[in-house]
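A.B. asks: Sequence and computational prediction follow.
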Amino acid sequence: MIQEPSRLPLLRRQGPPLVSLLVALALRLPATAGAAPSIDALLQQYVTADTRVHARGTTLTVQPTATVVRTTTRRVVRRAGGRSLAVGLLPESNKGVILADDGAWTIRYDPREAIVRKKRCLDPPTRVFEERRLRLLKRNYKVTLDGTETVAGRTCRILTFRPKEGRDRITRVWLDVRNGFELRRDELDANGSTITMSLYTSIDYPSTISLAEVTPRFPRSARIESISRSGLHADFTSLSRSAGFEVKRPLTLPAGYEFIIGTVAGISGRNSAFLRYTDGLSDLTMIQTPYATRGDQPSRGVRVLPRPYGETEVDCILDRMQVVLVGGGDARDLVATVESLHGSVEDAWRRDVNAVFHDHAQNISAMRDRGLSSAVIVALLTLSAQSGRSTSAVLRSYLKERCWRDLARRWRVPEAMVERRIRSLAIRG
């Protein structure tokens, strides 16, 4: 879809071929709307729209590269409450591929394999997760309202999300003024070039969508494989117990990300731990699989591999554990996250922290069990030491609000002091 020439999206990697593709699909023109709500109100509407809105339409995902434009077209139905069903239309390799999510389970069916793979959903559509996502968006991004445009025949407000620290990707989303439903999303790099774009080319909001319409149907001959081996876990102790091995906790995370949930799934006969991290807008998924036989490699250096639609895969073997991390963002941040899994890195960091905080460091293990990074833990220990509150009380407050800066302001602890302490106890490379 296309704007006026002066407002064309920045698709510098591909240029005219991609623009022509979008012109052929639909027309997008500047639109007008009444007085906009506040940014906070728009964000609230945005994070709840997926579970409040019935929607039916066709989506297009585009990734321009130096040599080719990758596109995927799907027919999508979403039911208020969190259920969804997507069926691949194009390209031919994606035709008939089914992706279904009922809020508890995700299902993928590829007609070429005739296998239905079922696993736990790592994004449960609950009020608790919606509230947490809203807090993370406010904490991690500077959000601006940048006018209105029409997408798929609907007037949309454009929100631009700029990371407050650590990253140079910019995300723009087009939200239907009627209900806050996301109709388009663009990921841009530091130069303004498009990394990936996803948009609805058609959309309808029916008053009702039946359960049958979001229930996938497969041939009777299809084989069903449930790869899940556990429920969802919010701490590493219970996750490790379900996995049957000690799940490693990354000590460093890309700026703004935090651990959300974990589960256990079976891959090639072995239990693997799946960990989900988010910054409120983008997600990271880490998979850990132990090697049990002596013939396996005890270690292997880090490899960085490009993935479709702007994601990066980082994988390695360390201490007889295969680790794969997949997500967007700077590959260097993902590599640092994987490398921080080494036990020697945590041992050295704990010695430094104990030397500074002494008794206040007694709850480090409880904080690490909740997946908190080194930077957040140092911030919370500093708040405990400066405010006179126990580390357990500070941890409870943080788990409720997810922003140490808000706690620092409330307890009148200078943020600059906390930042200096975080820098002084940063992980040594």
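C.D. replies: The structure has been received and is ready for your questions.
A.B. asks: hey, let's count contacts and neighbours off CA atoms from now on
C.D. replies: Will do.
A.B. asks: in the stretch 51-200 of the chain, which spans are helices?
C.D. replies: Remark: helices assigned in the stretch 51-200 of the chain by DSSP state H, counting those that start in this stretch are 127-140.
A.B. asks: all strands for the stretch 201-350 of the chain, in order.
C.D. replies: With strands called from DSSP state E, counting those that start in this stretch, the stretch 201-350 of the chain shows them at 223-226, 258-267, 270-278, 283-290, 300-306, 312-318, 321-327.
A.B. asks: alright, now check it against this:
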Amino acid sequence: MELIKNVIEKIWLILIVTIIISSQISAYADVPKPEALFVKMSQAYQTVDFEGRFTMIFRLPMGSQSLDIQEYRKAPNKRRIEIISPSDIAGLGMVVDGEERWRLESNEKKHLPFRFLPPEHLEETQFQNFRLLLRNYKVGVFNGGSVAGRDTYLIEITPKQQNRPSRKLWIDAEKGIPLKSELYDTQKVLRRLIAYSKIDFNSAIDDKLFKNPRRFWDTRKRPPGPKGEEIWNYNQSKVDINKLREKTQFDIVVIEQLPGGFALQSINTIEIDKAKNAHLKYSDGLTALSVFQSPFDRPPDRGKPEGPPPPNREKQRNEPPPGPPPGPEKEEKVKIKGIDCIILVKGPVTIIRWNKGGVYFTLISELEKNDTIKIATDFIGK
């Protein structure tokens, strides 16, 4: 009798294991490959119109901030985002129409100590270089269940190296639009959550939503802003340093591969008061960092900027830079390979500044301070 009982228990155990394995196989069977899903996600914003509402929660050094946001998007390049709550900043937001963008504000609220995040800070399609992402991160695709009443795929992106952020994305299975995102910092703590509660892909969206919301007396012509130009990106041939120096008009320093799997993605010039500045963008597929370079000596014939003098913004408003309120800052002076450097830590961001060879450098990253110092060391040693 005892023998029969043991046999039955083993049979039940085998059946349970078989069911678990079968369910795992079925969970993987119908999901697309990561590359195909990334392509679909990147193309979705160029082709799909929708109206939706999402909640964004981001962690700050002094606590967390939660926003409810109404969004309208009309492919390929029109977008309107407007804060619904909290009530003290309701109505603020931004309108984008191609290259044009305007802030949504009202007379009674425009002086609040808050500036709304630009739309690209909310974008969840910054995975253009898939090979680089797959080189530095493990990417898994699973059935993601329902988000805002829609079937989704879940993309889990985990780093192959220590001290790197990770991310989870829930992608609409039919449309390819990200419906939920969780971003974790290098310590595996949730830093930002974006989740749609409502989304409508069949809504008729009026073009009037994307017009300049300002009154006619606020639309007077102002002096042109800084001129920017992309002079190289990773889809082009190998970097020609001599040609780049001709365009930037100073001895720009370029390193194509940085420690930790970071690769050069693009180089832009920014002209401010007739002086060229360079912006080098690096990525490991998920995490980005920037190196700004500008010459010490400005051209002698710069003179004053053309056009009427800019308004005194300090008198007009008392607002911090774009984004959430800055956290406590900690600045220290160090020497890296004999060069005096200033390190500034602002929340999750580490900034290192130094001067060398007639060029002023600013490195900005969201890596740990020691990892950021390693990257600065490469530039200083170049």
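C.D. replies: Nice, thanks for sending it over. Everything numeric here is computed off the predicted structure, so don't read it as measured data.
A.B. asks: ok, back up a step: so which of the strands of the stretch 201-350 of structure 1 gets nearest residue 184 of structure 1?
C.D. replies: In terms of Cα to Cα, the element of these nearest to residue 184 of structure 1 is strand 283-290, at 17.5 Å.
A.B. asks: Where in structure 2 does that closest one align, residue-wise?
C.D. replies: Using TM-score structural alignment, strand 283-290 of structure 1 lines up with residues 288-295 of structure 2.
A.B. asks: so how far does that stretch sit from its counterpart in structure 1?
C.D. replies: Compared with structure 1 after fitting, stretch 288-295 of structure 2 deviates on average by 2.8 Å (mean Cα distance after the TM-score superposition for structure 1).
A.B. asks: could you dump the strands of the stretch 201-350 of structure 1 to a markdown table with distance to residue 201 of structure 1 and mean neighbour count?
C.D. replies: Formatted as a markdown table, those follow (distance: least, Cα to Cα, whole Å; neighbours: other Cα atoms under 10 Å):
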| stretch | distance to residue 201 of structure 1 | mean neighbour count |
| --- | --- | --- |
| strand 223-226 | 32 | 14 |
| strand 258-267 | 32 | 22 |
| strand 270-278 | 27 | 22 |
| strand 283-290 | 25 | 21 |
| strand 300-306 | 27 | 13 |
| strand 312-318 | 27 | 21 |
| strand 321-327 | 25 | 21 |
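A.B. asks: Next, format those as JSON lines and append distance to residue 409 of structure 1.
C.D. replies: Formatted as JSON lines, those follow (distance: least, Cα to Cα, whole Å):
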{"stretch": "strand 223-226", "distance to residue 409 of structure 1": "47"}
{"stretch": "strand 258-267", "distance to residue 409 of structure 1": "21"}
{"stretch": "strand 270-278", "distance to residue 409 of structure 1": "24"}
{"stretch": "strand 283-290", "distance to residue 409 of structure 1": "28"}
{"stretch": "strand 300-306", "distance to residue 409 of structure 1": "40"}
{"stretch": "strand 312-318", "distance to residue 409 of structure 1": "36"}
{"stretch": "strand 321-327", "distance to residue 409 of structure 1": "32"}
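A.B. asks: Residue 141 of structure 1 is nearest to which of the ones you listed?
C.D. replies: For those, distance to residue 141 of structure 1 was read as Cα to Cα. The smallest value, 12.8 Å, belongs to strand 270-278.
A.B. asks: Which elements pack onto the helix ranked longest in structure 2?
C.D. replies: Taking DSSP state H as the criterion, structure 2 has its longest helix at helix 2-29. For helix 2-29 of structure 2, the packing partners by 3 or more Cα pairs under 8 Å, 6 or more residues apart in numbering; DSSP states H and E come out as strand 137-147.
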